[in-house]
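>>> how does the following fold in three dimensions:
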Amino acid sequence: MQNAAKKLFANLGIDMRLLGMIGALVLIWLTFHLATDGRFLTPRNLFNLSVQTASVAVMATGMVFVIVTRHIDLSVGSLLGLLGMVMGALQAKLLPEIVGLGHPSIWIITVIAGIALGVMIGAFQGWIIGYLTVPAFIVTLGGFLVYRGAAWWVTSGQTVAPLDPTFKLLGGGAEGTLGETLSWAVGIIAAIAATAVMLMSRRTKARHGIAVKPAWAEGTLIALVVALTVGFVWLMNSYKVPDRAAARIAEARGWNVPDDFTMNHGIAIPVVILLAVAITMTIISRRTRFGRYIYATGGNPEAAELSGINTRLLTVKIFALMGGLTAIAAVIASARLGAVGNDLGTLDELRVIAAAVIGGTALAGGFGTIYGAVIGALIMQSLQSGMAMVGVDAPLQSIVVGMVLVLAVYIDIVYRRRTGS
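Sure, this is the predicted structure:
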C-alpha cells in the first residue's frame, strides 16, 4: 500500500514537502473548524484569512531569495512600518497640497514613491552586506532599530489618517474586491493559462527528449489545478456583502438597483496582488539567469564566485528586491487598516522568516520555493486566526507559533537526512 502511494506521487511529480505542507494546512483548518463549531471554514472567514495573509506572504516570497543565499533580513517589519508611514504622510498631508485634495493621481504617486524608497533602502543594505562585508544579521538588526525609530520621526508618533479612498481599495474590504463577475472571469482565465502552461511544458520536455509524466498523471494534475482555482473563486463569491454596505456601494457607483439587490465580495485585491507577485517571483526563480545565480550562490558561494557570478552585486539586487516587496506589503497592510500607526509591521519580520522556513526554505541556503513560502504564510495566519477565534490568549498564541516553527525546522532536517537532499 505504501509503495503504491509512493509510485502514485512519483508519477504525479508532486513534491513531498508540498504534500506535507498541504496536509498540515488541511489538518489545522479541520481542527479549528471543529473547535469553532463550524465557523472557521466559511466563505467569510476564508475571505478574511486570504486578505490577512497577503502582506506577510508577499514579503515571504522575497525572504526565500534572502535565505537561499545564506543571509537573513530582520528589518522587514520595521521597514514596512517606515514605508507605510511615509506613504501615509504623502497621501494625507503632502500630495493634497500639491495636486489637490482627492486627485486621482495621489494613490499612484504614493505607491510608486513607496516602492522606489523600499528598493533604495534595500539596495543600500545589500551594498553594506555585499561590498563592505558586514554580516546581514548585523546590518538588518541595525535596520530593525533605525527604521522603527525613523517611522516615529516622520509624523512625530501620530497616526496618519484618513488615507486616500482609492488607495484603501488595495487593502480589500467590501469595495476592495474584483466583484463576482470579474472574479469568475479572472478564475477562468487563470485556469486556462495554468492548463496551457502545463501542456506547453510537457510538449517542450518531450521535444528535448526529457522524460514526461504519464498522460493520466498530467491530466490529473491539470484537473486538480482547475478544480482548486474554480473552488477558490466560488468560495470568494459565496461571501455576501452586508445589505447596507451593498446599497451604499451601489449608490456610490450610480447603479439603479432593485430593493432586493444583493452583492458578493469576490476575490480581494490584496489576493490578486499576492498572486501576481508569487507568479512573477516563481518565473524569476525558475526561468531567469538571476534566479539561477541565486540558487547557485546559495548552494556553494565560493564555487559561484569562481564561476564568474558577481555575488556582491547579486546581494545588492536581492535586498533591493526585498525592499520593493516590503513596500508592496506596506501598501496592502496600511490600506487594509485605513490608517498608519506606529505599530504597523511590529513582529512581521519574525512572521515572514517563519513563513519562509515553514514553507521549506533551508536556513543553510541553496533551497527554497515561492509556493512553499506562500503556503507557510497561510499556515502561520491560519494558526493565529484559529486560536483567536477559539479564544486563546495572545501570549499562548506566540508560544504555539514558536513551537510550530521549531518543529517545522526539525522535520525539514530529518527529511533532508533521509532523502540526502
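
>>> alpha carbons only for contacts and neighbour counts from here, please
Fine.

>>> what's the helix or strand for the residue nearest the centre of the chain?
To find the centre residue of the chain, average its C-alpha atoms and take the closest one (Cα atoms, centre = their mean): that gives residue 57, at 2.0 Å. Element membership for residue 57 (DSSP states H and E) is helix 43-68.

>>> same for that helix, what does it pack against?
Here helix 43-68 is seen to pack against helix 215-237, helix 269-287, helix 289-299, helix 311-337, helix 348-358, helix 370-390 when contacts are counted using 3 or more Cα pairs under 8 Å, 6 or more residues apart in numbering; DSSP states H and E.

>>> and the angle from it to helix 370-390?
Using axes from the mean of the first three to the mean of the last three Cα atoms, to 10 degrees, one finds that helix 43-68 and helix 370-390 are set 130 degrees apart in direction.

>>> related to what we said a few turns ago, the residue nearest to the centre of the chain reaches residue 274, doesn't it?
Yes. With contact defined as Cα atoms under 8 Å, residue 57 and residue 274 form a contacting pair (7.2 Å).

>>> picking up where we left off before, for the helix holding residue 57, buried residues please.
For helix 43-68, the buried set under the neighbour-count rule, 16 or more other Cα atoms under 10 Å, comprises 43-44, 46-47, 49-68.

>>> number of nearby residues for residue 260?
By other Cα atoms under 10 Å, the residues close to residue 260 number 7.

>>> no no, residue 146
Close neighbours of residue 146, defined as other Cα under 10 Å, add up to 15.

>>> this one next, for a side-by-side:
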Amino acid sequence: MTTENSSASGANASTSGTSNEGAFNRFLRVTEIDPRLLGMVGALLLIWLGFHLYGAIVNGFGAFLTPRNLWNLSVQTASIGIMATGMVLVIVTRNIDLSVGSILGFCAIVMGVIQVDILPQYLGLGHPAIWIITVICGLILGAMIGAFHGFLIAYLEIPSFIVTLAGLMVWRGAAFLVARGETISPVDSTFALLGGGPYGAIGSTGSWAVGLVACAVILWMLVKGRKRRETYGFHVRPVWAEVVVAALTCGAVIGAVLLVNAYGWPRGIVRRYAEANNITIPEEGLFISHGFAIPVLILVVVAIGMTILARRTRFGRYVFAIGGNPEAAKLAGINVNMMTVKIYALMGTLAALAGVVSSARLTSATNALGQFDELYVIAAAVIGGTSLAGGVGTIYGAILGALVMQSLQTGMILIGFDSAIQQVVVGVVLAFAVFLDNRYRSARK
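Predicted structure coming up:
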C-alpha cells in the first residue's frame, strides 16, 4: 500500500512538473536541442546584428552581414576552430595547452623552409609532390612536439601549465632561429590553395554538391538513430520533432551554401581568368561564385572526425572518464599516462594543420604567425561549454565558440576599435564565459 501511494505520488509530481513546464522548455526537451547550443547561436546572431546595425548607424551602411564579410569570417575562423577541437579534449582531461600558437608558428616556419628552400632543389620548382610532402612533414612535426609535451606532463609529472608555458616560449624562439627572423615566401602555389581565396574555393557547383550530400547524411543519421533507439527500447522523439530537427539542420546547410555562392570573385580576377580561358565577358559582367573555401571544408572534416573520435570510440570514452575522475579511471584500467601523451600528440597535429591553413592563407610563413592564438583557442573552447573543471565539453560548441571569438574580433576591426580595446573585450568575454559555466554547473547540481 505504501509503495503504491509513493508511486502514485511520484507520478503526480512528474505530471505536475510537466504541466508546469513552459512551451519553449517543452519544445527543447522533446526535440532534445541543447539549450547551451541554442544560447550560443542566439548570442552569435546578436553579435552579428549588433555590429551590422552599429555600422549602419555610424557609417551609413552595415558591412558585417554581407556575403563578403561572412565568407571571410568563415575562413578566418578555420585555424582557430581546428585547434579548438583539440583543446576540448585537453581541457576535458583537466589539463591546458598554452603552446598551440607557438607550435603553429614553428611548424609553419619549418614547412615554409621545406617547400621554399629544400624540396625545390631536389624535385624542381613547382613539383606536384612538394605541397604533399610539406604538409606530411608539418603534421608529423606537430605530433612529435605534442607527444613530447604529453610525455613531460604524464611521466615526469610536470604540471601542464608549466610545460606548455615553456613550450610557448621555446617554440616561438625556435621559429625565429630557423627563419633567422625572415619572412619565408612565396609558398608553393598548390599549397597556397589550402588557405582559401578565389582559387582556393570549390565554386558554386561544388558547394551545392557538398550541401546536398551533407543534407542526405543528416537525414540518414536521423533515420538510423531513430531505428537504433526503437531496436533497444530507448525513448523515441515524436515524428514532428524529428522533422523540426531535420528542417533546422538542413536549412542551416542550404543557407550556408546560398551565402557562400552569393560572394563572387573580384572583377580584376574575373577579367584575368576570362582572358586566360578565352571567355567573353558580357556587358552586365561575369559573376563567378567563390563557394565554400577549402579551409572551411578542412574545418568541417576535422569537426566530423573529432566528434566521431570523442563520442563513438573507446579513445573518446577514456578521455571523458579521465576528466570525470582520474583516479577512478586508473582503477578501471585506463592507461592515463599514455592517454595524456596521445591527447597532446593530437593537439600538436591539429596545431600544425592550423599552421598549414594560416601560412597558406598568407602565402608566406612569418615568425609572428599564431601569436596569441592560444588565448583565442582556449577562449573558444570555454565559451563553447568546455568546463575547466574537466569532464564536460563538445566539439561543435568549441567551433561555435571560435566563431563567436572571430566575430567579435572582425566586428571590432570593422567599426575601428583600437587593438587594446579588442584585447580588453576578449578578456572580459572569457571571464564572463567561465562565470556562466560555473553558474550553469551549480544550477544542475
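
>>> thinking again about what came up before, give the aligned equivalent of the residue nearest to the centre of the first structure in the second structure.
The pairwise alignment with the second structure assigns residue 57 of the first structure to residue 81, based on TM-score structural alignment.

>>> got a list of what residue 48 of the first structure touches?
Contact partners of residue 48 of the first structure, counting by Cα atoms under 8 Å, 6 or more residues apart in numbering, are absent.

>>> for it, give its distance to residue 76 of the first structure.
Taking Cα to Cα, to the nearest Å as the measure, residue 48 of the first structure falls 23 Å from residue 76 of the first structure.

>>> likewise residue 41 of the first structure?
Between residue 41 of the first structure and residue 76 of the first structure the distance, using Cα to Cα, works out to 31 Å.

>>> for the two, indicate the residue with more neighbours.
Residue environment comparison for residue 41 of the first structure versus residue 76 gives the larger neighbour count to residue 76, 35 against 17, counting by other Cα under 10 Å.

>>> from start to finish, how long is stretch 272-280 of the second structure in a straight line?
Start and end residues of stretch 272-280 of the second structure are separated by 11 Å (Cα to Cα).

>>> burial check on residue 102 of the first structure, number of neighbours?
Residues contacting residue 102 of the first structure under the criterion other Cα under 10 Å number 15.

>>> what about it, which SS state?
Three-state secondary structure (criterion: DSSP: H, G, I helix; E, B strand; the rest coil) places residue 102 of the first structure in coil.

>>> stretch 278-285 of the first structure maps to which residues in the second structure?
Residues 303-310 of the second structure are the counterpart of stretch 278-285 of the first structure, counting by TM-score structural alignment.

>>> post-alignment, the matching stretch versus the first structure, mean distance?
Here stretch 303-310 of the second structure is compared with the first structure after superposition; its mean distance to the aligned residues, by mean Cα distance after the TM-score superposition for the first structure, is 0.3 Å.

>>> what comes into contact with that stretch?
Residues from elsewhere that reach stretch 303-310 of the second structure, judged by Cα under 8 Å, 6+ apart: 82, 85-86, 315-317, 319, 394-396, 399.

>>> what about stretch 82-102 of the first structure, how long is it end to end?
Taking Cα to Cα as the criterion, the two ends of stretch 82-102 of the first structure lie 24 Å apart.

>>> for stretch 83-102 of the second structure, same thing?
Terminal residues of stretch 83-102 of the second structure are spaced 12 Å apart (Cα to Cα).

>>> so what's the gap between it and the chain middle?
From the chain centre to the centre of stretch 83-102 of the second structure is a distance of 12 Å (Cα atoms, centre = their mean, to the nearest Å).

>>> can you check stretch 328-337 of the first structure too?
For stretch 328-337 of the first structure, the gap between its own C-alpha mean and the chain's C-alpha mean amounts to 12 Å (Cα atoms, centre = their mean).

>>> cool, stretch 401-418 of the second structure as well?
The gap between where stretch 401-418 of the second structure is centred and where its chain is centred comes out at 16 Å by Cα atoms, centre = their mean.

>>> so that stretch matches what in the first structure?
Against the first structure, the aligned range for stretch 401-418 of the second structure is residues 376-393 (TM-score structural alignment).

>>> could you do stretch 170-189 of the second structure as well?
Stretch 170-189 of the second structure corresponds to residues 146-165 in the first structure, going by TM-score structural alignment.

>>> buried ones in that stretch, by neighbour count?
Residues of stretch 146-165 of the first structure classed as buried by neighbour count (16+ other Cα under 10 Å): 147-152, 155, 159-161, 163-164.

>>> redo these as CSV? Include distance to residue 118 of the first structure and secondary structure.
CSV is the format used below for those (distance: Cα to Cα, whole Å; DSSP: H, G, I helix; E, B strand; the rest coil):
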residue, distance to residue 118 of the first structure, secondary structure
147, 11, helix
148, 14, helix
149, 16, helix
150, 14, helix
151, 13, helix
152, 17, helix
155, 18, helix
159, 21, coil
160, 19, strand
161, 21, coil
163, 20, coil
164, 20, coil
